[in-house]
Structure formats: structure tokens, C-alpha cells
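Visitor: predicted model, plus sequence, below.
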Amino acid sequence: MPRNHILTNACTTVGIFEGKLLQQSRLLRTVYDHLFYRSMIRREIAAADLPRDARVLHIGAGAVPFTAAALAKAGFQVDAVDCCRHAADKAAQFLQQTSPDYHHRVRCSCAQGELINLAGYDAVWISLHVPCAAAIIQRLHRESPNTVVIWRSRSPLVRRMYPRTQFDAHCHIPATRRFRRWTGNVSHIRQQGGNCSLLHLPHGQAATIKTVPEHGDLPSMSLRAGKKITYLGRAAFGGPCIVCIGNRRIAVCHRLARQIRVQQETA
């Protein structure tokens, strides 16, 4: 059977599975989520290192948008996009039924991935079945250098089921972090522009503080927007983060360090 027929049949089967079985069975959704999505998305969110109110785009959300739901639950404002109108409509229904507390943070719509306006997002998630993924990533690299990009690729065992050019192009796009799931799928995270939280700075890295949370102790510690710092690492045995401001060393608890946004200095 020609490869394009195999691909079409596989995509049709996945569509039926998502559109029918997962929509109707809570038990099956829970099992599917635990097996293939939950831990992966948690690791992606942690690696993306975004502020809680970040604006996020998810391309290839599908009819059962596990990723979009998890992103909304994490506090992000999410635009979930799929090229199929039926899938986008089903996704909106799914979120209203299964995520009553945070479905209002997700806006579902239908659009072609290569035509989406990518401006204004803090991060873009790209599902593994999006055929124009490489072109989207390259556009983000050129047009939105401060946007975090997260994309997924299949294990070598099933790559033949998907368009060859998609994976060839991914191989030439550098990622700052990647990790492999038990299924063999790989998540790639590209932290662009050097913007991250204090907690995720590399040891010895110089940076400028961009934003700080409201906290009574921070002014007395000289931790305020515009200050230049050097991150010295974490204290032993899981202790606080140590930063240097001038000749002064300051210990910052992990909770505050995660909320302080910095811009890494380049050589």
C-alpha cells in the first residue's frame, strides 16, 4: 500500500479514536492521559519556565486537547488551533465538559498552521502531527526571537507514518533542552532570547532583572527591575539560590527565585 494511503488511514483512525472513544469515555481519557500526556506536559511546562499569566499558542490541538487543558490549568491564556473545523468545535465542547474551572482560559479556533499570526505569544506548543511544524519553528526563530518554542517528534519506529520532510527539518533546528518519553517520542524545548526565571539561570551566568513579584523583603535585598546580578548556584542540600549584586551575596528561596524574571547577558 502506498505510504500516503497508510498515512491517511492512520490519521483517520486517530481522528475516530479521539473524536468518538475519548470524547465518550472518562475512564479511557484518564488512562490515555496518564500513559501519553500528563508527565510529558508537566516536564514541558517546567522546562518552558513561563510566568503564570503567559500567553500561549498550541498548534494542532485536536478534538481532545489534553495539552491545551494542561496549559490552562497551569494558569496560561491559551489559543488552541487546529486545521480541522470539526476538531476545533469538538475541542471547545470537550473543555467545557471536562475542565469547568479553567476552560475559559482556552480559545479554540480553526486555522492553517502556516498562516497563523505568531506575534504576541510567550510560547508556542506544536504537536507532533503538524506537517508544517518545521516551517513554523523557522518562522518563530526569525520573527519572534523571544518566544519559547516546544515541539514534539516521533520515535524512529513510527517516523515512516509521518511526512519525511517534517522530521528532516527538525534535525537541523537546535533545541536548548530535549527529553524522551517511554514511547520513544521526544519533546524539544527552545528557550530563546535568554529570558527565564532566576531559578533556571546557569551557574555563573550574568543577567538583568526584568520583573519581580510583590514581596516586602525584595527591596531590602536590592532585588528589583533593572538590577544586574550574577547567579552563583544553589546552596548545598537543596538550599536557597545564591546571587551576587556588586560585592553582596544574597540568598533567595526557590519560590521567589521562580517568580523573578531575568534577561541573560550575552558575551
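Guide: Happy to help now that I have it. Numbering: from 1, shown residues only.

Visitor: rest of the way, CA atoms for contacts and neighbours
Guide: Fine.

Visitor: how about the helices of the stretch 51-200 of the chain, start to end?
Guide: Assigned by DSSP state H, counting those that start in this stretch, the stretch 51-200 of the chain shows helices spanning 66-73, 85-98, 133-143, 164-170.

Visitor: A further structure is provided below for comparison with the first:
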Amino acid sequence: MIRTCTKWIEKICSKYDVLVELYCLYYRGIVKNEIALANIRNWDRVLCIGGGSIPSTAIEIAKQTKAQVHVVDIDSKAVKSARNVVSRLNLQEKITVFNARGQDIDIEPYDVIHIAQQVSPKEEVLENIWEKSREGNRIIVRVPRKILKPLYSNISDDFISDKAIEISSFSLESRGKTMDEILLMVKI
């Protein structure tokens, strides 16, 4: 339900620059904190999984850090809208959007991987990323508030404990109205 509503809102808003700006405004502070948490720099190669029609996380990362950002989304219509938004914002030199499944994506070229809250199946996507990640990769996962967890695809409590031996550090910080935590995992 939340994913459907978000998809619909983004589809409508993506057509109007003023609505894109307002939409991105909600994420600006959240992304600023994620940038600090993951220490994202302009030389980092960033992958955002789950960009939607308005790839606001990618937009904010590119604007705030000048890093190269690739965005993947499973919805080809959202990809088309996102490319249009990126072009209208004149960010096509910094942001590339393409159609792919997070469960299948090759993460080898990336230093930072960001998984959106609406991504589904989240644990399957995270499992793919974790298995393919290399030492030093920073993985950011948005975790919904407890009351909203039934509305999203989530990672199990066992996932982190099962991977703990391979994690050099992880952080949980409270952020946003719909998010309880932002999880950062750094592979050793």
C-alpha cells in the first residue's frame, strides 16, 4: 500500500519542477545525515537501489557531494520519469538511471550502496549486495518505524547477527518521520 501510494505520488510530482523540489526538500536533511554517516565523498561511486520516479536520494547525494551516482529501479516507467527529472535538473553528468533488479545488480564498481525504504524484497536485495561486496564497501539501509514495518519489506533481525563477523562497523541512527533507523554496514 505504501509503495503504491509513494509510486503514484512520485509519478504525479515528477512532471512538475516545483513539486520535485518540494519532494526533494523532505529528503535533504535525511540524505545529509546519511552522507555524514557513510562519509560519502566526491570521489566515491554511489549506487542507489530503488530510485522511483523522483530519485531524490541520488539528487541530494550528487548535489551535496558531487559524487557520481547510479540509480536502479525495477519499474521501467519510473526509470523513464527519473531520467526526465535528472535531465530537467541538469544533473545527467552526475546521475545515471537504469532499469534493473536489486537482487541481480553487480555492485563491483561501487563504494557506497544505498537501499531505499520502499525496496522489495529488501532482504534478498541486501543479501545479494552483501555477498558481492568487498572490504570497505559502505551499505546504507533505511529501516521503517516499528509501526510502519508491516507496510514495507524488511530485513530480519537475524540478518545482522548472522553477518556480524564480516561487519567492521554498523550504526543505527534515528532519522525522518517514516524511518526509525538508518543502518550503515561496512564490510571487512
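Guide: Happy to help now that I have it. These numbers come from a predicted model, not from an experiment.

Visitor: may I have the TM-score of the superposed chains?
Guide: The TM-score (TM-score structural alignment, normalised by the length of the second structure) is 0.84; 178 aligned residues with a C-alpha RMSD of 2.0 Å.

Visitor: of all the helices of the stretch 51-200 of the first structure, which one is nearest D122 of the first structure?
Guide: When the helices of the stretch 51-200 of the first structure are compared by C-alpha to C-alpha, helix 133-143 sits nearest D122 of the first structure, at 11.2 Å.

Visitor: and the closest one, what does it pack against?
Guide: Packed against helix 133-143 of the first structure, as judged by 3 or more C-alpha pairs under 8 Å, 6 or more residues apart in numbering; DSSP states H and E, are the following elements: strand 148-153, helix 164-170.

Visitor: any chance of those in a markdown table, with distance to L35 of the first structure and mean neighbour count too?
Guide: Below are those laid out as a markdown table (distance: least, C-alpha to C-alpha, whole Å; neighbours: other C-alpha atoms under 10 Å):
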| stretch | distance to L35 of the first structure | mean neighbour count |
| --- | --- | --- |
| strand 148-153 | 16 | 24 |
| helix 164-170 | 24 | 15 |
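
Visitor: Serialize these to a markdown table and add fields for distance to A111 of the first structure.
Guide: Shown next, in a markdown table, are those (distance: least, C-alpha to C-alpha, whole Å):
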| stretch | distance to A111 of the first structure |
| --- | --- |
| strand 148-153 | 18 |
| helix 164-170 | 19 |
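
Visitor: out of these, nearest to N185 of the first structure?
Guide: Nearest of those to N185 of the first structure, taken as C-alpha to C-alpha: strand 148-153 at 5.8 Å.

Visitor: so that closest one corresponds to what in the second structure?
Guide: Aligning strand 148-153 of the first structure against the second structure (TM-score structural alignment) gives residues 138-143.

Visitor: chain center to the matching stretch, what's the gap?
Guide: Between the centre of stretch 138-143 of the second structure and the centre of its chain there are 7 Å (C-alpha atoms, centre = their mean, to the nearest Å).

Visitor: how far apart are it and its match in the first structure?
Guide: Its aligned residues in the first structure lie a mean 0.7 Å from stretch 138-143 of the second structure after superposition (mean C-alpha distance after the TM-score superposition for the first structure).

Visitor: circling back: the helices and strands packed on helix 133-143 of the first structure: which one's closest to G184 of the first structure?
Guide: When these are compared by C-alpha to C-alpha, strand 148-153 sits nearest G184 of the first structure, at 9.0 Å.

Visitor: and the contacts of that closest one?
Guide: Strand 148-153 of the first structure is contacted by residues 44, 48, 122-128, 133, 137, 140, 167, 185-192 when judged by C-alpha atoms under 8 Å, 6 or more residues apart in numbering.

Visitor: so that strand versus helix 133-143, what angle?
Guide: 160 degrees (axes from the mean of the first three to the mean of the last three C-alpha atoms, to 10 degrees).

Visitor: among the helices and strands packed on helix 133-143 of the first structure, which is nearest C108 of the first structure?
Guide: Distance to C108 of the first structure, taken as C-alpha to C-alpha, is lowest for strand 148-153 among those, at 19.0 Å.

Visitor: quick one, strands of the second structure?
Guide: Under the criterion DSSP state E, strands of the second structure are mapped to 45-49, 68-73, 95-99, 112-115, 138-144, 167-173, 179-187.

Visitor: the first one packs against which elements?
Guide: For strand 45-49 of the second structure, the helices and strands in contact under the criterion 3+ C-alpha pairs under 8 Å, 6+ apart are strand 68-73, strand 112-115.

Visitor: OK, contacts around the nearest residue to Q103 of the second structure once chain neighbours are set aside?
Guide: Leaving out its chain neighbours, the residue that sits closest to Q103 of the second structure by C-alpha to C-alpha, 6 or more residues apart in numbering is V125, at 4.3 Å. By C-alpha under 8 Å, 6+ apart, the contact list for V125 of the second structure reads 102-104.

Visitor: circling back: what about the helices and strands packed on helix 133-143 of the first structure, which gets the closest to Q264 of the first structure?
Guide: Using C-alpha to C-alpha, the nearest of those to Q264 of the first structure is strand 148-153, at 14.5 Å.

Visitor: single out the most deeply packed of the helices and strands packed on strand 45-49 of the second structure.
Guide: For those, the largest average neighbour count (mean count of other C-alpha atoms under 10 Å) is found in strand 112-115, namely a mean of 24.

Visitor: so how far is that strand from its chain's centroid?
Guide: On C-alpha atoms, centre = their mean, the centre of strand 112-115 of the second structure falls 5 Å from that of its chain.

Visitor: about what we covered before: indicate which one of the helices and strands packed on strand 45-49 of the second structure is closest to T4 of the second structure.
Guide: Once these are compared by C-alpha to C-alpha, strand 68-73 is nearest, at 14.3 Å.

Visitor: the closest one vs helix 76-88, what angle?
Guide: 150 degrees.

Visitor: longest helix anywhere in the second structure?
Guide: helix 17-38 (DSSP state H).
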